[in-house]
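Chemist: below are the sequence and a predicted model; questions follow.
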Amino acid sequence: MLLGGKALAQDAPDLAGGPNWTPPDLSGQSIRMWGLNYAPHVERYQMLISKFQELTNGTVTLEPQDGSSIVSSALTSLASRNPPDVLCLMGRMSDGLVKQGGLTDVRQSVYGDLGIDNAAWWFPEALGAYSWGEAIHGVPVEGNAHSGVSVRLDLVAAAGADLAWPGTVADADLNELNAAFASYEQMFEFAARLQNKGSSPVIWGQNRQGWELLNIATMMEQLGTNWFDEQSGQFAFDSEACVEALQTLVTKPYELGIESKLGLGHVVNVFAAGQAALGIGNDAAAGEATAVGLSATNVVLPSLVAGQAPKFVGEGGWGFEIPVGAKNEAGAIEFLKFMTTYDAQFIWSGIYGGMTPACRPVAKSSIYAGDGPLSQGQRRLHTAGPNTRFMGHGWDPQINEMVQPIVDLLREGKSTPKDTAAELQRQLTAQQQRFARS
């Protein structure tokens, strides 16, 4: 891989399968970029732009966009025939643009031209978020699977040294099996040991509120059932797999007395407030708790299938796309080629102190090499990357917001797992039908 001989990360790991890009001279050329008007993103855009300009002598002009309207603004720019040359957008937010024929397929112009071995270079979830059938409509820069269990280390220390959990496995021995709890039974027993109902506030064994769709889809995947079929547009919530997922998500931990529905909205808030020993559903819980003075790390969720390495379904992350009709498509293609390189991926992955990378070799980089609990947790989470797939395209994004209220009825004892599964199928199918007609 060529980057003008100026590699950012001198400790770069094995780069086999990566792009072979020679930076062109783009003197006198300008590229318009749209991205999210959000400080951590803007900082990364500027770092990437600076490196790209250094390598190519071209000019990139950043035009930050409001997150609530970036998709509609992109659609408007296509209709007015004045789109940006490069667009930074989540893959799962791009269905409407693809449906309108508004994104360029860069499968050959970027990936093929650079000779990238996609299976070796990318984690499957990340690239899947930009793949529609055989077409690839962008370059990913992150993954977002929420495969972790955030753990309060102060509570572990207080509980004693005889606890069985993945946090005792040495870095050199980590693999896809031992970075995770061996079973849900082991995790529930661990949570029970850590909880303290006599404290103020009460410290529950675990909390799993929020991000229910990903939780349910992941457990259904482990049981061999795809939650949503892209070809037919059909959900599979009316299945035994969904019923078992709901039993594990809610019924069992509530019956064991290690979890209760709390009024803080979702797991990140609950965990950071010190009201749960384990936070499940969003890997950011450990970082947010650390930011307020708690000691926390991440390990990996178990599989519902004994002895099986856990599989996960993720929502993918952000990446870079080229709208159809870009004024400088050739320059935009070079920017996306740059974004496939180790150095560009390394730059982005430093966001938030270390985001789940899209590029496999970056997972071995110095970003995640620290000895602190969060860095150790990130290395455990990376073992799940090869077994994580993207959740699929074509479903109505509003469905995300519909799942928690339905599942909350189960938490409140007003429904059963079987009835909850049926209600998910009924309500989400009706919404998907409305979406398909729109």
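Modeler: Yep, it's here. Numbering: from 1, shown residues only.

Chemist: can we go C-alpha only for contacts and neighbour counts from here?
Modeler: OK.

Chemist: and for the helix or strand hosting residue 428, what are the contacting residues?
Modeler: Per DSSP states H and E, residue 428 falls inside helix 417-437. With contacts defined as C-alpha atoms under 8 Å, 6 or more residues apart in numbering, helix 417-437 is touched by 233-239, 242-244, 246-247, 251, 395-396, 399, 402-403, 406-407, 409-410.

Chemist: spatially central residue for the protein, please.
Modeler: residue 144 (0.5 Å; C-alpha atoms, centre = their mean).

Chemist: how about the contacts made by it?
Modeler: Neighbour list for residue 144: 126, 314-317, 356 [criterion: C-alpha under 8 Å, 6+ apart].

Chemist: for these, which one is nearest residue 153?
Modeler: residue 356 (21.8 Å; C-alpha to C-alpha).

Chemist: related to what we said a few turns ago, now a ChimeraX select for only the buried ones of the contacts of helix 417-437.
Modeler: Selection command for ChimeraX covering only the buried members of the contacts of helix 417-437, criterion 16 or more other C-alpha atoms under 10 Å:
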select :234,235,236,237,238,239,242,243,244,246,247,251,395,396,399,402,403,406,407,410
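
Chemist: so of the contacts of helix 417-437, which ones are in helices?
Modeler: Per DSSP state H, helices hold the following members of those: 242-244, 246, 399, 402-403, 406-407, 409-410.

Chemist: next up, a second structure to put side by side with the first:
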Amino acid sequence: MRTTYRSVLAAGAVAVLVAGLAACSGGDTAGTGTGAEKVVFWGSWSGDQVAQLEAQADAFNESQDDYEVTYVPQELVEEQLLTGLASGDVPDVVLWDRYNTPIYVPTNALAPLDEYIDEDGVDLGQFYDQALGELVIDDVTYGIPLLVDNRSLFYNVTALAEAGVEPPTNWDELRAAAEATTVRDGGTLTRAGFQLNDPGLFNMWLTQAGGQMYSEDGETTAFNSPQGLEVLDFWQSMLDAGVYELGFGEGVDAFAEGNVALKLDGPWALSGLDKTDTEYGIVQPPAGPTGDRGAGMGGFGLVIPQGAKNADGAWEFIKWWTTQPENGVSFGEISGWIPANIEAANDAYFTENPKYAAFIETLEYAKVRSRIPGASDVEGKALIPALEKFLAGEVTAEQALSEAQELGDQILADNR
């Protein structure tokens, strides 16, 4: 157990620590007789995912005697963290959406980890560079990558076989397969050929079309372009072909129920699908008109908030989970998620499993979202609302991209 200058535990302050952690976790964290120091772990994962995180915390707890990690789910975990910072009531470690890092570092919400990394000789080269980059701001490391993901193409094996089509590899094949697998009953859509319901994936489609989201200098948007229009024209052609209707399958997993033949989804969907009778396969996302590949890399890291009462325990948990490949693989077996540790991600458990192989292949070219100041607001406040109006038939493709460009450029200017 660490007793370095980094330790936040002063001698004789155990009673204060226990009281503080009890308040943070929302429950009684009084000693269990083991003598282990409590580590409070926050995240936004809920439902079945709680058991997954609890199982991983239990595995860490069983691996050593110094610390005991407890997972406490939180809605809107980032906002809860800011509230906790104001009151001095924060957890020790947080399951963190890496994309939020540039937003929260200026608020002094996250503790730098470079001293831990240097003292323990942690090689950051063992992680996917794109994932690590989202946690490094101005050459300061604020977290360690934990999980990576991308959207690859899921297909219903039975639906494609009945239609006599192969899993698509490009846009034209995707449209043909979607048309062939769409089913209607008296004009009512009963099986969508393709689930075109997530305009937030526009960035991915744009890359496949050979376009880009922002200018090279990052000062203006670049999606209002021939390539951007090509994406929306393709989407419109899918809608015109009747392979999807807005709102179809809402509130349920229509793919798991056999009511969607093709969809873009991530590895988090595997554990749920494997509990159903749906026979499915996964291939890389389809290439664009000129063969360009594109995919987005998302995922989570682990961070330590400023003011954490047991930062040392949090670091030991982070290091155990992220730098020991076998622990990343074991969590993949529990959850379906792919580790950000490259060695773990290339374990035979993933590479020799056809359900994971496409995700691992796609990680070779998947890119994280832009870190340009204001980029998250450009997508969330300008682009996605405009694309939603386009999909609803309220505006044309040209209008949608023009409106998004005007507001997006203003957002970028306000953030410079």
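Modeler: Cool, the structure landed. None of the values given here were measured: they were computed from a predicted structure.

Chemist: and the residue nearest to the centre of the first structure, that one's in a strand?
Modeler: No: using DSSP: H, G, I helix; E, B strand; the rest coil, the assignment for residue 144 of the first structure is coil, not a strand.

Chemist: return the residue of the second structure aligned against it.
Modeler: Matched by TM-score structural alignment, residue 144 of the first structure corresponds to residue 149 in the second structure.

Chemist: ok, and the contacts of residue 144 of the first structure in the second structure?
Modeler: Compared against the second structure with both residues aligned by TM-score structural alignment, their matches' C-alpha atoms under 8 Å, those retain 314, 316-317, 356.

Chemist: okay if I get those residues as JSON lines plus neighbour count, distance to residue 46 of the first structure and secondary structure?
Modeler: Output for these, formatted as JSON lines (neighbours: other C-alpha atoms under 10 Å; distance: C-alpha to C-alpha, whole Å; DSSP: H, G, I helix; E, B strand; the rest coil):
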{"residue": "314", "neighbour count": "25", "distance to residue 46 of the first structure": "27", "secondary structure": "strand"}
{"residue": "316", "neighbour count": "29", "distance to residue 46 of the first structure": "23", "secondary structure": "coil"}
{"residue": "317", "neighbour count": "26", "distance to residue 46 of the first structure": "19", "secondary structure": "coil"}
{"residue": "356", "neighbour count": "29", "distance to residue 46 of the first structure": "20", "secondary structure": "coil"}
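
Chemist: would you turn those residues into CSV with distance to residue 307 of the first structure?
Modeler: Listed next are those as CSV, based on distance: C-alpha to C-alpha, whole Å:
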residue, distance to residue 307 of the first structure
314, 22
316, 26
317, 29
356, 25
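
Chemist: sorry, back to before: would TSV of the ones in helices among the contacts of helix 417-437 of the first structure with distance to residue 83 of the first structure be doable?
Modeler: As requested, these are arranged in TSV below (distance: C-alpha to C-alpha, whole Å):
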residue	distance to residue 83 of the first structure
242	42
243	45
244	46
246	44
399	29
402	32
403	34
406	39
407	41
409	44
410	46
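
Chemist: tell me which stretches of the stretch 251-400 of the second structure form helices.
Modeler: 270-273, 311-323, 325-335, 342-345, 348-351, 354-362, 375-377, 384-391, 397-414 (DSSP state H, counting those that start in this stretch).

Chemist: tell me which residues in the third one are buried?
Modeler: Judged by neighbour count (16+ other C-alpha under 10 Å), helix 325-335 of the second structure contains these buried residues: 325, 327-332, 334-335.

Chemist: equivalent analysis for the longest one, please.
Modeler: When neighbours are counted by 16+ other C-alpha under 10 Å, the buried residues of helix 397-414 of the second structure are found to be 397-405, 407-412.

Chemist: please apply the same query to the fifth one.
Modeler: Within helix 348-351 of the second structure, the residues that count as buried by 16+ other C-alpha under 10 Å are 349-351.

Chemist: need the counterpart of residue 325 of the second structure in the first structure.
Modeler: Checking TM-score structural alignment: residue 325 of the second structure goes with residue 342.

Chemist: surely that match touches residue 362?
Modeler: Yes: counting by C-alpha atoms under 8 Å, residue 342 of the first structure touches residue 362, with 7.0 Å between them.

Chemist: as CSV, the contacts of residue 144 of the first structure with distance to residue 306 of the first structure would be great.
Modeler: As requested, the contacts of residue 144 of the first structure are exported to CSV (distance: C-alpha to C-alpha, whole Å):
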residue, distance to residue 306 of the first structure
126, 27
314, 21
315, 25
316, 27
317, 30
356, 26
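
Chemist: which one of these sits closest to residue 280 of the first structure?
Modeler: So of the contacts of residue 144 of the first structure, ranked by how close each gets to residue 280 of the first structure (C-alpha to C-alpha), first place is residue 314, at 14.3 Å.

Chemist: related to what we said a few turns ago, which of the buried residues of helix 397-414 of the second structure sit farthest apart?
Modeler: 397 and 412 (22.0 Å).

Chemist: residue 326 of the first structure matches what in the second structure?
Modeler: Match for residue 326 of the first structure (TM-score structural alignment): residue 308.

Chemist: re the thing from before, what's the closest of the helices of the stretch 251-400 of the second structure to residue 89 of the second structure?
Modeler: helix 311-323 (13.6 Å).

Chemist: what sits up against that closest one?
Modeler: Identification of contacts with helix 311-323 of the second structure by C-alpha under 8 Å, 6+ apart yields 2, 6-8, 37-39, 60, 67, 69, 92-93, 116, 122, 126, 144-146, 302, 304, 327-328, 339-341.
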